[in-house]
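Asker: sequence unknown, structure follows:
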């Protein structure tokens, strides 16, 4: 159990009971508070795993308002804290209310120290197990319909896909090249009621303008030279399923008008044909283009834009997905090593730092190609920085002391600003004493405020 996990905060205003509890829990790292402000200051400073909380605190020692207010503020600041409430003998209503407010357990006065010890020990164990579970979950990459990523930006995109997929709304996926737009389109299809139907994709930028219409709408035999048989277009092939119009921003204006008619009437007319064919298709569109800018330039129809963007989902570039580059790199390394029969097992520390810091202008596609190439060319068991060809990185791979000092300095500067230089208020905001403030100001080379408190 770590030092922080062994910290027990006792919130009790009775001096005699404080001494009794101090003796009973001497093997824990104890901090004791007699009121709510002190308790919150100690909470911020020590972040105890468990809090033993009396409900009757000054200035409402005869009541419970201060006790319940303390519980609420502790859980707001550190939600995973285990709070054990101490209340009067037989006061079951407040005991039950405290559990409803988020407390872990309760104990009645007069205290049975043997029972209380068992409750406290169990609370520490539960806190430790929950912390380990959170750590393991954070290390396991979230996999959503074939898409990997734990970052907040990706989790938000997952939630939008889950919400929109069961509907019949037309979805517009926006994102740079290589952000996984087709993967997300397939996820929309698989999570919809059409998952048993076909998923058909067509890249509007990869097909010459003269052929794109025939690919989308099909053609009749003899419609033009070389049309030797009747051929269905992609729209018809996707009936009862989903059609992805990838890179729709590159579609020529002349074809946009015909596509708009399809959106409005849900019928297609093959080239050289006279028959209107009704089709039932879910349309998903994707583009890396700035469609509003294309509309302003006269290169994209505004009415079509509103048809295709009933719900728009922005897929974040890899540089905005904190932590995902390393997660994806490890995934791609395992795939590449298995595919090429290599025994590469991981990355050096400098390689991981370079992967995390590189902006990846080609996004996931560039990362996958980089890792695949590095695995093929690797001479060692681990992929080194040189094999990635991403450039040099700083030597401070993980300088925790520097990170802590920088964070500490920023926190002090922010507190000084909020408190307008009043050191008493700064100490309260940071949960430390005034002498400690003076030491920290000197440590970080910060100028002491000249105005009196």
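Answerer: Nice, I can see it. The structure displayed is predicted, hence computed values, not measured ones.

Asker: only C-alpha atoms from now on, for both contacts and neighbour counts.
Answerer: Noted.

Asker: and the strand or helix carrying residue 153, which residues are buried?
Answerer: Element membership of residue 153 [criterion: DSSP states H and E] is helix 152-164. Burial within helix 152-164, assessed by neighbour count using 16 or more other C-alpha atoms under 10 Å, is assigned to 153, 154, 155, 158, 160, 161, 164.

Asker: identify the farthest-apart pair in those.
Answerer: 153 and 164 (17.0 Å; C-alpha to C-alpha).

Asker: run through who's touching the following helix or strand past the helix holding residue 153.
Answerer: Where DSSP H and E defines the elements, the next helix or strand beyond helix 152-164 is strand 171-174. The contact list for strand 171-174, computed with C-alpha atoms under 8 Å, 6 or more residues apart in numbering, reads 164, 181, 184-185, 283-289, 308-315.

Asker: among those, the buried ones, what's the ChimeraX command?
Answerer: This is the ChimeraX syntax for the buried subset of the contacts of strand 171-174, where burial follows 16+ other C-alpha under 10 Å:
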select :164,181,184,185,283,284,285,286,287,288,289,308,309,311,312,313,314,315
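
Asker: show me the contacts of strand 171-174 that map onto helices.
Answerer: Using DSSP state H, the members of the contacts of strand 171-174 that fall within helices are 164, 181, 184, 185, 308.

Asker: distance to residue 328 for these - can I get that in TSV?
Answerer: Converted to TSV, these look like this (distance: C-alpha to C-alpha, whole Å):
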residue	distance to residue 328
164	26
181	16
184	16
185	20
308	31
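
Asker: now flag whichever of those is closest to residue 364.
Answerer: residue 181 (10.9 Å).

Asker: which ones are touching that closest one?
Answerer: Counted by C-alpha under 8 Å, 6+ apart, residue 181 has contacts 173, 174, 175, 286, 315.

Asker: pick the one among those closest to residue 428.
Answerer: Of the contacts of residue 181, the one sitting nearest to residue 428 (C-alpha to C-alpha) turns out to be residue 315, at 41.8 Å.

Asker: second structure follows, compare the two:
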């Protein structure tokens, strides 16, 4: 029997499970890896291209809440987005596995499994992984990224395109869900480091105890569970790009350690005395006002200037009104392709409500609602109910009128400043001419 050319990784802390799964899988797939220490998964993914991971949900004796599995799932999908994850769980713990599906897992299988079902599921997952990698190769032509027509986002991408060609550090600013990860990846993919690693680190999820070991690595024996020499995220990103997300959440005493690495361009693993040289492009992001935090002495001024060679601000969706419908269609096509749903479309009422919704969660909220809709919709038509927007408060319903009043006054001020030159007023406001005209009509401005 000819084996499928694929690499499968099984992660479980029980040696009997690892042995049994390897015996079953090695008859059908070319490369089988097993891992009893889940903390090593990122290192293994850095060394090998893994198509499918079979991931156990629980690793602590006496705990079966699946939190470790959920955490590892996020780590795997962050570091290797094209790797497909199948969750392994015991009967009666399906709720946790379903939560994992919402976070990007492909499917789940109950333990003990049926061998034939396991083989069939892994083969299907391999096909999904191949599909994801094929789509990834299209990134170079720009089709993977949606920019839009609003002036603010065009400016952001134009600036990103210029800075991508350099080695400059970049600070990305913007509210949650505005696409900072996508922008960081865009900069990496358009740089001369595109063939090298792109490592994303959510600094907000690293507590003080693991901050240094995760970022800088550690030597064997550095602490109780340090059984082998292990590189940190900076070393894994060497020659490529490291994206430090939520940098505004790093405590002051850890900011000093981070600054030292950025200044010296070298990292010293915990338990070692010899520094290791680094060649890493630094991109950081935050939804905090770092200037304000610096003035309040909550963020180091020297670190702020170190990471802020170039600053790019990503606008919220409420400032990209003309982009909402085409972005929604882009995401609909993306999700339809992901779920094999064929050609989908929004009905008229759904599109109307998409443009009216406040989108406080920005692009992330829009994407999540559209993914839900693709799963629920009938007859290839997405409705307001599918999007779960029928009970949502929309932007027009403003109880006190304050927001509308502020917007109207801001537009009036810009128009007066430029003697009603629409192009100049729109540029100052970060709007396109069309968006400005719509707002002028809404507030009855410019009518004599």
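Answerer: Received it, and whenever you're ready, just let me know what you need. Remember, predicted model here, so these are calculated numbers, not experimental data.

Asker: rewinding a little: just put the buried residues of helix 152-164 of structure 1 in TSV and tack on distance to residue 330 of structure 1.
Answerer: What follows is the buried residues of helix 152-164 of structure 1, written out as TSV (distance: C-alpha to C-alpha, whole Å):
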residue	distance to residue 330 of structure 1
153	20
154	18
155	19
158	21
160	26
161	25
164	31
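
Asker: now the residue lying closest to residue 233 of structure 2 once chain neighbours are set aside, what's its secondary structure?
Answerer: Among residues not flanking residue 233 of structure 2 along the chain, residue 215 sits closest, at 4.7 Å (C-alpha to C-alpha, 6 or more residues apart in numbering). Assigned by DSSP: H, G, I helix; E, B strand; the rest coil, the conformation of residue 215 of structure 2 is helix.

Asker: can you check the one 10 residues further on too?
Answerer: Residue 225 of structure 2 carries the three-state label coil when classified by three-state DSSP.

Asker: state the distance from the counterpart of it in structure 1 to residue 204 of structure 1.
Answerer: In structure 1, the residue paired with residue 225 of structure 2 is residue 226, using TM-score structural alignment. Going from residue 226 of structure 1 to residue 204 of structure 1 by C-alpha to C-alpha, to the nearest Å gives 22 Å.

Asker: quick one: which of these two has more around it?
Answerer: A count of neighbours by other C-alpha atoms under 10 Å puts residue 204 above the other of residue 226 of structure 1 and residue 204, at 23 against 8.

Asker: hmm, residue 251 and that one touching each other?
Answerer: Yes. With contact defined as C-alpha atoms under 8 Å, residue 204 of structure 1 and residue 251 form a contacting pair (5.7 Å).

Asker: counterpart of residue 117 of structure 1 in structure 2?
Answerer: Here residue 117 of structure 1 stays unmatched in structure 2, going by TM-score structural alignment.

Asker: what is the neighbour count of residue 117 of structure 1?
Answerer: Residue 117 of structure 1 is flanked by 14 other residues according to other C-alpha under 10 Å.

Asker: ditto for residue 274 of structure 1
Answerer: For residue 274 of structure 1, using other C-alpha under 10 Å, the count is 9.

Asker: other SSEs contacting the helix or strand where residue 371 of structure 2 lies?
Answerer: Take DSSP H and E as the rule and residue 371 of structure 2 turns out to sit in helix 362-376. Judged by 3 or more C-alpha pairs under 8 Å, 6 or more residues apart in numbering; DSSP states H and E, helix 362-376 of structure 2 is in contact with helix 324-339.

Asker: if we look at the helix it packs on, which residues are touching it?
Answerer: Residues from elsewhere that reach helix 324-339 of structure 2 (C-alpha under 8 Å, 6+ apart): 146, 148, 317, 342-345, 351, 354-355, 366-367, 370-371, 374-375.

Asker: in the stretch 251-400 of structure 1, which spans are strands?
Answerer: 267-268, 277-278, 282-287, 311-314, 346-347, 382-383 (DSSP state E, counting those that start in this stretch).

Asker: so can I have a markdown table of those strands showing distance to residue 114 of structure 1?
Answerer: Compiled in a markdown table, these are given as follows (distance: least, C-alpha to C-alpha, whole Å):
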| stretch | distance to residue 114 of structure 1 |
| --- | --- |
| strand 267-268 | 78 |
| strand 277-278 | 77 |
| strand 282-287 | 64 |
| strand 311-314 | 57 |
| strand 346-347 | 50 |
| strand 382-383 | 53 |
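
Asker: tell me which of these sits nearest to residue 304 of structure 1.
Answerer: strand 282-287 (11.4 Å).

Asker: host element of residue 179 of structure 1?
Answerer: Per DSSP H and E: residue 179 of structure 1 is located in neither a helix nor a strand.

Asker: what about the helix holding residue 371 of structure 2, how far off from structure 1?
Answerer: When structure 1 is overlaid, helix 362-376 of structure 2 sits 1.2 Å from its aligned residues on average, using mean C-alpha distance after the TM-score superposition for structure 1.

Asker: centroid-nearest residue for structure 1?
Answerer: Centroid-nearest residue in structure 1, with C-alpha atoms, centre = their mean: residue 152, separated by 1.9 Å.

Asker: for that residue, which non-adjacent residue is closest in space?
Answerer: Per C-alpha to C-alpha, 6+ apart, closest to residue 152 of structure 1 is residue 321, 7.4 Å.
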